[in-house]
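Colleague: Quick one, what's the 3D model for this:
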Amino acid sequence: MKIVKKAIIPAAGLGTRFLPATKAMPKEMLPIVDRPTIEYIVEEAILSGIEDIIIVTGKGKRAIEDHFDRNFELEQHLKEKGKLDLLEKVNKSSNVNIHYIRQKEPKGLGHAIWCARKFIGNEPFAVLLGDDIVQANVPCTKQLIAQYEQTGSSIIGVQHVSYEETERYGIIDPINNKDRVYRVRKFIEKPKLGSAPSNLAIMGRYVLTPEIFTFLECQEAGAGGEIQLTDAIQKLNEIQQVYAYNFDGKRFDVGEKLGFILTTIEFALHNEELASDVRKMLQRFQNNSSKSTLLEGIH
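Modeller: Predicted structure coming up:
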């Protein structure tokens, strides 16, 4: 069995939920405190043992390539100023073996994965989506790789969501489970509200066998008129058992505005430099809000 050493990070989306900020800046470069979201994803891949990463980009995404490139002028400036801690952080994001390919048309996640097929070849690979940041003692992707090494099959990362949220996600129809590993009857992309067979949602982490490209090659449009990865996974599941794994860790949704704001606040509360001031500010907001409520009641 081949070892998982390659990963795909799709980053070609238009980021319409964050317009107008993403008109000129890739949504993957929006910062959580002081680090762009995509850096958290790349770091997880590296900590999971991934050696080669391919980022699937699109038009206007050059800033991602620049971020993971060397900036000798900046590095020299930081060195001269004695800002060695910042220099270390800057170098950390450039010492990564990253490749790039463009998705020339916005045809969906499945198509973005298909674009990287020549880079992957005949090897198993990981996929990490940038809308989800996962904090865990053992990196999420590493957990999935460990399960792949036990089963020899594709495995999809899932967690529970409320049934009201199931229409936003790919959902699994589980047959049974053992030690957080589920055999799956069916993978369903964004089921209509009230029709989901479970509340176990696909959370943007996958380890897939190369056979998935056979089904992505068909280029069949699914939900939203796009080529959906979940549809291809279901077809793969019909000929080769695909498992789901309820991974351990806290998942942060940074793909929509409220989740992005809440994630930024929580990460700031764990930042040594900012935590104290942020707590004071939040307490001040809470006190002001309570006073406003009291005054509204009086009037």
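
Colleague: From here on, just use CA atoms for contacts and neighbour counts.
Modeller: Noted.

Colleague: Which other helices and strands does the strand or helix carrying residue 232 contact?
Modeller: Assigned by DSSP states H and E, residue 232 falls within helix 229-237. Under the contact criterion of 3 or more Cα pairs under 8 Å, 6 or more residues apart in numbering; DSSP states H and E, helix 229-237 touches helix 109-114, strand 181-189, helix 212-216.

Colleague: So which bits of the first one are buried?
Modeller: Counting neighbours by 16 or more other Cα atoms under 10 Å, one finds that the buried residues in helix 109-114 are 109-114.

Colleague: and this one, so I can compare the two:
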Amino acid sequence: MHRPIKKAVFPVAGLGTRFLPATKAIPKEMLTVVDRPVIQLAVDEAREAGIEHFIFVTGRNKGVIEDHFDRQFELETTLKLRGKSVELSILDADLPKAGQTSFTRQQEPLGLGHAVLCARNIVGNDPFALLLPDMVMHSQPGCLRQMMDVYEKHGSNIVASEEVTWDTVHRYGILSPGENWGNTFEIDRMVEKPKREEAPSNKIISGRYILQPEIFAEIDQQKPGAGGEIQLTDAMIRLMDRQKFYGMMFDGATYDCGDKIGFLAANVAMALERQEIAGPFVEALKGVLAASSHPEARKLAEKLKN
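Modeller: Sure, this is the predicted structure:
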């Protein structure tokens, strides 16, 4: 019987420089996909998977994230006075129960490994999930729920994975698959951002992890690497000497919302799934394409007419 996963860590201390000036005053994790902040989507995914304790590793100017997961009495009072029962029910459904959230500071930008280490005293000696909120993993059931099913069979450490084109493997941590069972495989080794000719596969580490608490000791011993950052992948590679790691091929769509194109694609994809706005949104998109000066947009508009 494997110890249950009830805690999840969300690293949210990044500066979001790729979205400046929007992120000068607003955390990138609070940018919205349609009407839900990116961080809320990650929490939704974790909650669906059975997570009960949400641990946020924050930084400067991230107080609005803490406010988002708290009650706002003035807003709730106004909604009640105006009879906005639907809006009130949405806010209530998203609100974690008392004591389910913890916030800790990453005081220096020293990398993902360091951010995870900042949660050590809150996680304690329990296995935990790690979700990178920038990576919006869209599926039913959610990515972490899929990983929980793998964890129940194999235990140990689980890493979500998906395949990318070979010409982009140098951007990612890459997994070398060993024995496999359908969508799950044992990981032989990991390579951080290899050259194409040195990559053992095109299977990437895609932003969701289930980790055993022994990872903290490995991170604590990890020396800073490129850019002076402490890399989580390096710590996982060392832990592989003592514990098994499994990869799970994620069944769904991934949108990198730390990137402008991924963020825009996520908004379009999720808007089209919303029954109440999908029809009008499609018509609006047709108008935008038809009015665009971009030749490919005009071509697509003509196709849609026919």
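
Colleague: Would you reformat the helices and strands packed on helix 229-237 of structure 1 as a markdown table and include distance to residue 199 of structure 1?
Modeller: Shown next, in a markdown table, are these (distance: least, Cα to Cα, whole Å):
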| stretch | distance to residue 199 of structure 1 |
| --- | --- |
| helix 109-114 | 22 |
| strand 181-189 | 11 |
| helix 212-216 | 24 |
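
Colleague: just those: most buried one?
Modeller: helix 109-114 (a mean of 24; mean count of other Cα atoms under 10 Å).

Colleague: Report the aligned residue range of structure 2 for that helix.
Modeller: Mapped onto structure 2 using TM-score structural alignment, helix 109-114 of structure 1 covers residues 112-117.

Colleague: Superpose on structure 1 and give me the mean offset of the matching stretch.
Modeller: Stretch 112-117 of structure 2: mean distance to aligned residues in structure 1 after superposition is 0.4 Å, counting by mean Cα distance after the TM-score superposition for structure 1.

Colleague: Contacts made by that stretch with the rest, please.
Modeller: Identification of contacts with stretch 112-117 of structure 2 by Cα atoms under 8 Å, 6 or more residues apart in numbering yields 9, 11, 13, 57, 106, 216, 219-220, 229-233, 235.

Colleague: Determine which two of those residues are furthest apart.
Modeller: 13 and 235 (20.0 Å; Cα to Cα).

Colleague: Looking at those two, which is more packed in?
Modeller: residue 13 (25 against 21; other Cα atoms under 10 Å).

Colleague: so the counterpart of residue 134 of structure 1 in structure 2, which of the three states?
Modeller: Residue 134 of structure 1 maps onto residue 137 in structure 2, with residues paired by TM-score structural alignment. Remark: residue 137 of structure 2 carries the secondary structure label strand [criterion: DSSP: H, G, I helix; E, B strand; the rest coil].

Colleague: Rebuild the buried residues of helix 109-114 of structure 1 as TSV, extending it with distance to residue 22 of structure 1.
Modeller: Output for these, formatted as TSV (distance: Cα to Cα, whole Å):
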residue	distance to residue 22 of structure 1
109	19
110	22
111	22
112	19
113	22
114	25
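
Colleague: For residue 84 of structure 1, find the nearest of the helices and strands packed on helix 229-237 of structure 1.
Modeller: helix 109-114 (37.9 Å).

Colleague: Run the chain-centre distance for the helix or strand that that closest one is followed by.
Modeller: The helix or strand immediately downstream of helix 109-114 of structure 1 is helix 117-120, counting by DSSP H and E. Taking the mean C-alpha point of helix 117-120 of structure 1 and that of its whole chain, the gap between them comes to 20 Å (Cα atoms, centre = their mean, to the nearest Å).

Colleague: what residues does helix 117-120 of structure 1 touch?
Modeller: With contact meaning Cα under 8 Å, 6+ apart, helix 117-120 of structure 1 is reached by 6, 54, 210, 213.

Colleague: go with 10 Å
Modeller: Residues from elsewhere that reach helix 117-120 of structure 1 (Cα atoms under 10 Å, 6 or more residues apart in numbering): 5-8, 52-54, 99-101, 113-114, 123, 126, 209-210, 212-213, 216-217.

Colleague: Can you identify the element that follows it toward the C-terminus?
Modeller: Immediately after helix 117-120 of structure 1, counting by DSSP H and E, sits strand 125-128.

Colleague: Return the mean post-superposition distance for that following strand against structure 2.
Modeller: Relative to the matching residues in structure 2, strand 125-128 of structure 1 has an average distance of 0.5 Å after the fit, by mean Cα distance after the TM-score superposition for structure 1.

Colleague: Let me see the contact set for the closest residue to residue 131 of structure 2 other than its chain neighbours.
Modeller: In space, residue 131 of structure 2 comes closest to residue 208 once its chain neighbours are excluded; the distance is 4.9 Å by Cα to Cα, 6 or more residues apart in numbering. Residues in contact with residue 208 of structure 2, defined by Cα under 10 Å, 6+ apart, are 129-133, 135, 137, 143-144, 147, 158-161, 248, 250.

Colleague: from these, which two are the most distant?
Modeller: Greatest spacing in these, by Cα to Cα: 133 and 248 (18.5 Å).

Colleague: More neighbours: which of the two?
Modeller: Neighbours around residue 133 of structure 2 and residue 248, counted as other Cα under 10 Å, are more numerous at residue 248. The numbers are 27 against 24.

Colleague: what range in structure 1 does the host helix or strand of the more buried one sit on?
Modeller: In this structure, residue 248 of structure 2 is located in strand 245-249 according to DSSP H and E. The aligned range for strand 245-249 of structure 2 in structure 1 is 242-246, by TM-score structural alignment.

Colleague: if I line the two up, what does residue 211 of structure 2 land on in structure 1?
Modeller: Residue pairing (TM-score structural alignment): residue 211 of structure 2 is matched to residue 208 of structure 1.

Colleague: Kindly tell me how buried the closest residue in space to its match that isn't next to it in sequence is, as a neighbour count.
Modeller: If you skip the residues right next to it in sequence, residue 208 of structure 1 has residue 154 as its closest partner in space, 4.5 Å away by Cα to Cα, 6+ apart. Other residues lying near residue 154 of structure 1 total 28 when counted by other Cα under 10 Å.
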